[in-house]
Structures are given as C-alpha cells and as structure tokens.
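Asks: have a look; sequence and predicted model below, questions after that.
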Amino acid sequence: MKVLHVLDHSLPYLSAYSFRSLYLISQQRQMGIVPVVLTSPSHESNEETCELLQGVQHHRSKWSEFYYLPQPRFIPGLRHEAYIAALAKRTIQVAQECEADLIHAHSPALNGLAARRAAKHLKKPWIYELRYYEQDAAVDSGQTSYYSLRYNLARWFEERALKQADLAITTSTSMQKELLARGFSSRKLLEVPEGVDTRVFHPRPPDAELLERHQLEGKTVIGFIGSFFKYEGLERLVGVMNYLLRERRDIKLILAGAGEMESQLRARVPREWSDHFIFTGRIEQEDILRYYSVIDICVYPRLSTRMTELTTSIRPLEAMSMERAVIGSNVGGMAELIKHNKTGFVVETDDKVTLGATISHLINNSSERKEIGKRARAQVIKQRDWANIALRYADIYQRVLSTKSAKLLKGIEAPATEKERQSWQESQPSESRTKI
C-alpha cells in the first residue's frame, strides 16, 4: 500500500509536528506500508525538489507566483485559493508519480483542501488529520484575535476539510470531544493520539560531556526541552526557579530550545544566579536524547488557552519514556498524558506556589523521582508507543480504501465465478487496485 502524506513541513526542521510525522512514517515503513511525503510551501525550500530522508522520498513544493504579487493577494480568500490550487497541482503530480493508493493530509486545513481537490481529480480516497487548530495557534502567537475575520475564515476552512474528508483523525481526546459537541459525526471522526518511539527514547546514563560542560555534577537538574512560545508558561518556571534559589544552590535549570520568548526569559534571570540557568539555544535532533539524560525533573507549565486545552504535546511523553519525573500544568491536553501522583504531577496553571513546592519535593526525594519515572515509562509503553499507535492507521487505511472501492463499484454486477472474478480484476486499471 502506498500512502502520500501531505505535510506542512518535515525534518530537517525540528518541531513537535515534524517528530510526529517522523514516528508515523518510520512505523509505517516497518509495517510494510510505503509512505511518500509531500511538504507544503511552508517548508520553505521554494523548489520542486525531491530528497531521500531516512529511506523515504520527500517531495518539496514552491510558492505560487501569486504570492509575489503586490497588495491584491491580501484580499481574503485569494491567497488561500492560490495556495490550495498550487498545492493540489503538486499533489496530483506526486501522487501519479508514486502511484499512491490514498492521500493522507495533515494540518493545516489548506493542506486538506488541496488534498481533497487532488483526490477528487484522481478518484482516490483521502484522509484529513487535524493536529491543531491553525486559528487558535495564530491567536496564541499574537497574529490575530478570537473571532476576527482571519480567525473565522481559518475555522471555516477547517470545517470544510473535516466534513469533506472520507475520514478525519484527531490527535487528542479533548479535540475529539470538542468536535463531537459541534455536531461532527462520530462514525467519521477517529482519534490517533500522540505517542513516542520507546525504543529510541529509553533510559540512558547521564551524558558525561554535558555534565562537564554545564557543571552539573552534584546538582539536581530541572529542565524544559521545546520551543519557547508564550503559551508554554516558561516565565513562571523561571520565576519559580528564582524563588527556589533563595533557599538553595544545588539546582540548575536547563532551557533547551529557542523561540519568541527567549529574550524575555533571559531578562528575568538575576545576574548573580546566571550560572544556575542554562540556555542551550536550538539543539540538533541527536542532542535531544543527551539533554534528557542529564535532566532529573522535566517541567511543562503550559498556560490555559483554547489551543493548549485541546492539543497535546509529545515532549512530556519523550521525558516519561526516558524515566524522567514530569510535572505538567492542569490544561486539557497535558492532563491527558499524566496520571497525577502516579506517573507524574499535575498542578493548577496559575498556582506557582504548588509548582514550586512540587519541584522542591522532587528535589528532596530522588528515590520517588526514580519510581515515578519507571511508572511513567511503563504507562507510555502500554498506551503511547508508536509501534502500537501506528497499527490504528493500518486499520483506518483499509477502512477508507474498502469504503471507496465499494462506492466506485456500486451498481456493477460482480463476476459469478472465481475465474471470472480473477479475469475481471486483471482487466481493471492498475491504479484502481490496492497495492499491499
């Protein structure tokens, strides 16, 4: 079976989005599915090229010439239509080249609508995977406001993609419930949650080079790995760290990553305590495991926004899979991952006192940290391992292929004998036969 994945972006750009794609595609290859990737113009290559990444063809797209025109391109809808048209054309081209059996489009919604146009042209089934609401992400990044023209237009595109897809996938229970409450059919809406490759993210000894470089010996290390967006709540984590440093000096905070809040976070660090704060900058994929190995307590103090309430993050799962003690805020997406007092700790979003007390408790109880870490990994292996999650996609693909075939064959009288069925099957065009 060949599946064309239409993505916003992929590796080598590092993000939670690209890592979910990596896990999904890697597992599908091991299952015997042949994945092919097409990234949108947002990948920023701006060339219609093809490269081989980890054994998978990654086709790139370029922006439509429309994007280089002056002001008319900002008229609502025109820019979006140009994007859909250009990406649909590229999707048709790549799908024909690789002889894809189905098209699997991933957020944002314009990818889905481009895939829908291509699938209709090719008479192929297509799936839309909603990973996040683009309009809510735009609000959190300060690009728009709730229920503005831009917000409502993005929401309308999202609804079109979900309704027109042969099947739709969400990545969190919170998102699933929200869509069902809005009237979407449970028969068409399926959940494939966030997961992690537990064979890659497994317990390992602390990295000796990092211990020496950052002078971590004898310290309890608190850490965050990810992007520095405002909704991650890292200002609160830095504030709590400043409070703890009034009482003790045996702790350090590693903030591994980069983003829009970096300068504000650095500004909140008192000069006399600067050696207790480690800003690594953006780190390479292979260094993520090394940094997890030297962190004792991973903290994810997300703020409550519509996006964080409805979406989950893979970062806590990575930490849990490596037997790190995890603390997360009580937002919907985060609370889905952590069982309070069993596989980690969940604290109220605005409660800095409890966050500080929980961190302090774990600093003072190393044996409890280790026990929680072991339980966390056991939970991840059981419920969130990509080796198991990927099996859901195989079922979904077979379901949508069977449904599409039934629609195409409706009204055609089936051959009566096995010989007639075989002769009839061989007479069909090759692209109409599922390849497994």
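Replies: Alright, I've got the coordinates.
Asks: can we go C-alpha only for contacts and neighbour counts from here?
Replies: Will do.
Asks: what about the strands in the protein?
Replies: Along the chain, the segments classed as strands by DSSP state E run 2-7, 34-39, 50-53, 56-59, 102-106, 126-130, 167-170, 189-191, 220-225, 251-256, 277-281, 297-300, 325-329, 345-347.
Asks: which other helices and strands does the first one contact?
Replies: Counting by 3 or more Cα pairs under 8 Å, 6 or more residues apart in numbering; DSSP states H and E, the packing neighbours recorded for strand 2-7 are strand 34-39, helix 78-98, strand 102-106, helix 109-122.
Asks: give me that answer again for 10 Å
Replies: Using 3 or more Cα pairs under 10 Å, 6 or more residues apart in numbering; DSSP states H and E as the contact definition, the elements that strand 2-7 packs against are helix 16-30, strand 34-39, strand 56-59, helix 78-98, strand 102-106, helix 109-122, strand 126-130.
Asks: now do the third one
Replies: Using 3+ Cα pairs under 10 Å, 6+ apart as the contact criterion, the elements in contact with strand 50-53 are strand 34-39, strand 56-59.
Asks: what residues sit buried inside the shortest one?
Replies: The one in question is strand 56-59. Burial within strand 56-59, assessed by neighbour count using 16 or more other Cα atoms under 10 Å, is assigned to 57-59.
Asks: how about stretch 244-257?
Replies: 244, 251-257.
Asks: now these in CSV, with distance to Thr173?
Replies: What follows is those, written out as CSV (distance: Cα to Cα, whole Å):
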residue, distance to Thr173
Leu244, 35
Ile251, 36
Lys252, 35
Leu253, 32
Ile254, 31
Leu255, 29
Ala256, 28
Gly257, 28
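Asks: tell me the one of the residues you listed nearest Gln264?
Replies: Comparing these against Gln264 with Cα to Cα picks out Leu255 as the nearest, at 13.0 Å.
Asks: for that closest one, what are its contacts?
Replies: Applying Cα atoms under 10 Å, 6 or more residues apart in numbering to Leu255 gives the contacts 222-228, 234, 237-238, 262, 265, 277-282, 291.
Asks: burial count for the residue nearest to Leu110 when sequence neighbours are not counted?
Replies: Excluding the flanking residues, the one nearest Leu110 by Cα to Cα, 6 or more residues apart in numbering is Ile84, at 6.1 Å. Applying the criterion other Cα atoms under 10 Å, we find 24 residues in the vicinity of Ile84.
Asks: use this one as the comparison:
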Amino acid sequence: MRILHLLDHGLPLQSGYTFRTRAILKSQQRRGWEVAAVTGPRNGPRDLAEETVDGIDFYRTDPVPETISPFGELREIRAFARRIDQVVAQFKPDVLHAHSPVLDALAGLRVARRRKLPIVYEIRAFWEDAAVGNGTGTEGSLRYRATRALETWAVKRVDAVAVICDGLRHDLIGRGIDPGKLTVSPNGVDMSVFGEPLPYDHALAETLGVQGAEVIGFIGSFYDYEGLDDLIAAMPLLVDDRPSAQLVLVGGGPMEAALRAQAAASPVAQHIHFIGRVPHTEVDRYYSIVDVLAYPRKRMRLTDLVTPLKPLEAMAQRRLVAASDVGGHRELIRHNDTGTLFPPDDPAGMARALAALLADRDGWEGRRARGRAFVEAERNWALNVDRYAPVYQKLTDGMASHKPWPSPPALNM
C-alpha cells in the first residue's frame, strides 16, 4: 500500500499538527506501508523541493504571493494541486490522504479526479472553528458560514472521512453526512517517543527554582482558547492553600506577551515561570519535574468538539492530569479516575480542584497507573494505525466503480 499524505505543514516545523502527522506516518511505515507527504504553500519557503526528515520523504510546495481572500486561497489550492499532481506522477500512490484544513482536501480532490485515485480527508478541527479559537474569526460571520459550507461540500465529495474524535463525528452526522463514511482516528501517543518517562530531573528543577515544590505545568501553544490567563489568575488562590505551589509554562504563541504581563502583575509572580519553546526531544525532561499537567481550555465550540493531544502525552509520562470540563477533555479524562475535571472559565474553581488534587497524595499513583493504562490500550499509535487499513482497502478495491466529482465551487469568504 502506497499512501501520499497532503499536509498544511510538516516536519521539521514543530506543532501539535506535525507531531500527530509524524506519529501517523511513522506508524504506517512500521506497518509496512510506503508513505510520503506533500506540504502546502503555507509550510513556508524551504531550501529543498524534496527532503527526508526523520525517515519520512517530504515534497514541498512553493509559497504563493499573499493577496486578499478568497483570491489568495484559490491561488494556494491551484499551486498545491499542481505540486500534488507532480508528486503523484513520481510516487504513484494507491491513496491520497488529505489532512485539514479544507484547502488541502480541495487541492487533493482536483488531483484525485484527474488521476482517478481515491481520497481520504482527515479532519482534526473545523477550519472555521479554529479561526474563532485563534482569534482570527467570528462565529456566525459571513466568512464563518462560507467556510463551514465549503467544509461540508468537501466532506460530501471525498471517498472517506477520518475525524479525530466523536465530537467532530457527531457534528458531521448532524450535517447530513452518512455515518458509514466516517471513521474515528483518535489522537494518540507514539509510545516509542513517550513510552518511558525520565526520572525526576533534579538539575533542571534546581535551575528553574522549583526543587521540592508542588509543580503545576502546562506544555503546549499559548492560544487564547487554552485558557492560560485563567490558570495564572488561579495561582494566588492556589498558593494561599498550597504555599509551595509553582507554575511552569513551557511553549509560546500569540498570547505569550499578554500572559507574561499578567504574570508579572500577579501577587504571586515569583511562583510563575515561563520557559519558552523547547525542542521536542527535550520535552520529557520538563514532564519529569511536573506533578500536575493543567489544561484550562475555555468553553467554546472548538474545545467542546475537538480533543487535544497533550493530555495523552502527559498520561503516557505517568503525570497527573487536570483539565477544564469541556467536551474535548471529557473524551479523554474520566473525572476522579484517570484525571480531574474542573469548571471552565472559573479560576476559583480551578484553584480548588488543583489544591484538592495536590493534597490527595495517597491517590496519585493509582491515577497515574490508570492514565497510563488508558493510553496504552486506547490511544497508542501502534494500535490506532490499524483503523486506516479497512478504509484504504475498501477504497482501493472499489476504484473500478469510481465516478468523477463535479468541479469545486468558488470560494466566497
């Protein structure tokens, strides 16, 4: 089986998107499939048109000049489709596997129709909801509604759809999509990367000034929807109850400057530590010094529909997990069993939940073990990758009766 993955961006860039992609492609390689990936114009300029990163062959698409919407998006689709077509001629895949956003599916559909190839579209989040979560869009706006309609159009025309969680699956069924067309391929952990936690890194803890403290941590991107402002706001209340509590924030993103200013003005500023971005190969050192990984996502459509990856990595590292009680977290965390759920958008409620968890040391080891067991049994990429096999096989077996699609509609955003 030869699969060509169509990506918004990929390695060596680092993001939750690229880490999931890497896990999928490496797991497919270990299964014996031949895989390659084409990254779109938004990956940015690269020195090489083709390169191998971490044993994966990547083909790059040149960026296109920026212009107003929707003309910029149309240029991107055309440029990406041309590059995909070139790679198809060279790699000769059996299946095209496009990953969100929907622009990738639209580019892939053009090539799939021309080359008579089956295409799978994998949705990690709806583009319109991601824009709202990132602060670049408004729910219910003309652009939001147009993007949503375009997503639905694409889903109806690809051969199969994979989604990362039940929230997205139920939403698509509500749009009239045949449930039989949908497969859930949940977020998972590559246990070859996160399988064995490091021992407590005393030197790192001492350098950060958290040796012997009760450490709350966040490792990820600093977007508004992550709710880190609520976590910082909870710290004075938490320190009142647990004086040794320290907060370690690893990562960066659009909200970093505002969060640093908020932390500097906090009465417990000395308890809040910003680390910045660290190489992915160094992340497990920071996991080793954290007692509780906190994920205080705000309640909105994006966080209710989409499951994050980071809590799974934390469970694989045998860390305690505490998260806001939103739909995406409820698919991953069983309250007071594998983790703790606290009210979203509520710093006081968050502080109470974290204080209670820190005080319950007798229950820590059991929670750690149950969280780790959940990831090994249900969110392990060595097992998750098998979900693609029947989808690919059905599509390749059925290509003889494949019918062409109509032309994509014009973008109207």
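Replies: On my side now, so go ahead. This is a predicted model, so every value here is computed, not measured.
Asks: which two of the buried residues of stretch 244-257 of the first structure lie the greatest distance from each other?
Replies: Greatest spacing in those, by Cα to Cα: Leu244 and Gly257 (22.5 Å).
Asks: what number of residues lie near the counterpart of Ala118 of the first structure in the second structure?
Replies: Alignment of Ala118 of the first structure against the second structure is given by TM-score structural alignment, with Val111 as its counterpart. Residues lying near Val111 of the second structure (other Cα under 10 Å) number 23.
Asks: just checking, Val111 of the second structure touches Pro93?
Replies: No: with the criterion set as Cα atoms under 10 Å, Val111 of the second structure and Pro93 do not qualify as a contacting pair; they are 11.8 Å apart.
Asks: shared neighbours of those two, which are they?
Replies: The contact sets of Val111 of the second structure and Pro93 overlap at 117-118 (Cα under 10 Å, 6+ apart).
Asks: contacts only, for Leu179 of the first structure.
Replies: 159, 162, 170, 173, 185-186, 189.
Asks: counterpart of it in the second structure?
Replies: Using TM-score structural alignment, Leu179 of the first structure sits opposite Leu172 in the second structure.
Asks: swap in Val331 of the first structure?
Replies: Under the alignment by TM-score structural alignment, Val331 of the first structure pairs with Val326 in the second structure.
Asks: residue contacts, its match?
Replies: Taking Cα under 10 Å, 6+ apart as the contact definition, Val326 of the second structure lies against 296-307, 341-344.
Asks: between the residues you listed, which sits nearest Arg319 of the second structure?
Replies: Distance ranking of the contacts of Val326 of the second structure against Arg319 of the second structure, using Cα to Cα, places Leu341 first at 14.9 Å.
Asks: burial of the closest one, as a residue count?
Replies: Using other Cα under 10 Å as the criterion, Leu341 of the second structure is surrounded by 24 other residues.
Asks: do I have it right that it meets His329?
Replies: Yes: the pair formed by Leu341 of the second structure and His329 meets the contact definition of Cα under 10 Å, at 8.2 Å.
Asks: joint contacts of the two?
Replies: Shared contacts of Leu341 of the second structure and His329 (Cα under 10 Å, 6+ apart): 295-296, 322-323.
Asks: and of those residues, the nearest to Trp364 of the second structure?
Replies: Checking those against Trp364 of the second structure with Cα to Cα, the nearest one is Ala322 at 12.1 Å.
Asks: rebuild the helices and strands packed on strand 2-7 of the first structure as JSON lines, extending it with distance to Arg213 of the first structure.
Replies: Below are those laid out as JSON lines (distance: least, Cα to Cα, whole Å):
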{"stretch": "helix 16-30", "distance to Arg213 of the first structure": "27"}
{"stretch": "strand 34-39", "distance to Arg213 of the first structure": "37"}
{"stretch": "strand 56-59", "distance to Arg213 of the first structure": "36"}
{"stretch": "helix 78-98", "distance to Arg213 of the first structure": "46"}
{"stretch": "strand 102-106", "distance to Arg213 of the first structure": "40"}
{"stretch": "helix 109-122", "distance to Arg213 of the first structure": "43"}
{"stretch": "strand 126-130", "distance to Arg213 of the first structure": "41"}
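Asks: and those: which comes nearest Leu401 of the first structure?
Replies: For these, distance to Leu401 of the first structure was read as Cα to Cα. The smallest value, 7.6 Å, belongs to strand 102-106.
Asks: what's the average distance of the closest one to the second structure?
Replies: The superposed strand 102-106 of the first structure is, by mean Cα distance after the TM-score superposition for the first structure, a mean 0.5 Å from where its aligned residues fall in the second structure.
Asks: find me the equivalent region of that strand in the second structure.
Replies: Residues 95-99 of the second structure are where strand 102-106 of the first structure lands when matched by TM-score structural alignment.
Asks: Arg282 of the first structure matches what in the second structure?
Replies: Residue pairing (TM-score structural alignment): Arg282 of the first structure is matched to Arg277 of the second structure.
Asks: do Ala267 of the first structure as well
Replies: In the second structure, the position corresponding to Ala267 of the first structure is occupied by Ala261, as judged by TM-score structural alignment.
Asks: residue contacts, its match?
Replies: Ala269.
Asks: got it, and Met235 of the second structure?
Replies: 216, 241-242, 245-247, 263, 266-269, 271-272, 347-348, 350-351, 354.
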